[in-house]
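S.K.: coordinates only, no sequence provided:
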């Protein structure tokens, strides 16, 4: 990417190749996330992923509680 760049070469020598390290870490995280997400794939459908759960409603909803629960 930065061929013939003495400044970049010196920075790599002093600090390491940060962009390459970031790419390696991103690849590692991608593989880890893929492994975690595998259970969400329906059997027999390669590459398919189940749809995400529905978003919570922004409307008021009744909450079921036992009698006397939440009463001070």
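M.R.: Nice, thanks for sending it over. What you are looking at is a predicted structure, and each value in this text was computed from that prediction instead of being measured.

S.K.: use CA for all of it now, contacts and neighbours both
M.R.: Will do.

S.K.: OK, contacts around residue 22?
M.R.: Not one residue lies near residue 22 by CA atoms under 8 Å, 6 or more residues apart in numbering.

S.K.: comparison target, given below:
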């Protein structure tokens, strides 16, 4: 994506490859979650939707 741009190269040199570190952490978390919560298991039942971060929509 931006890996060939001078500004990206400079930022990587100064701060490290943050996008690669984030991808690695996300992959690790995904593997950990898959181990403790196999696909198909979830906290909500089939056809039900969990409320969003602000609670259920008005009128519910």
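M.R.: Here it is on my side, so go on. Please read these numbers as outputs of a predicted model, since none were measured by experiment.

S.K.: can you give me the TM-score here?
M.R.: Here the TM-score for the pair of chains, by TM-score structural alignment, normalised by the length of the second structure, is 0.61; 46 aligned residues with a CA RMSD of 2.4 Å.

S.K.: residue 8 of the second structure: neighbouring residues, count only.
M.R.: 14 (other CA atoms under 10 Å).

S.K.: what lines up with it in the first structure?
M.R.: Alignment note (TM-score structural alignment): residue 8 of the second structure maps to residue 8 of the first structure.

S.K.: that match is in contact with residue 14, isn't it?
M.R.: No. With contact defined as CA atoms under 8 Å, residue 8 of the first structure does not reach residue 14; the gap is 9.8 Å.

S.K.: if we can go back for a sec, before we move on, what SS does the match of residue 8 of the second structure have?
M.R.: Of the three states, residue 8 of the first structure takes helix under DSSP: H, G, I helix; E, B strand; the rest coil.

S.K.: how far away is it from residue 28 of the first structure?
M.R.: 25 Å (CA to CA, to the nearest Å).

S.K.: what of residue 13 of the first structure?
M.R.: Residue 13 of the first structure is 24 Å from residue 28 of the first structure, where distance means CA to CA.

S.K.: good, we can wrap up now.
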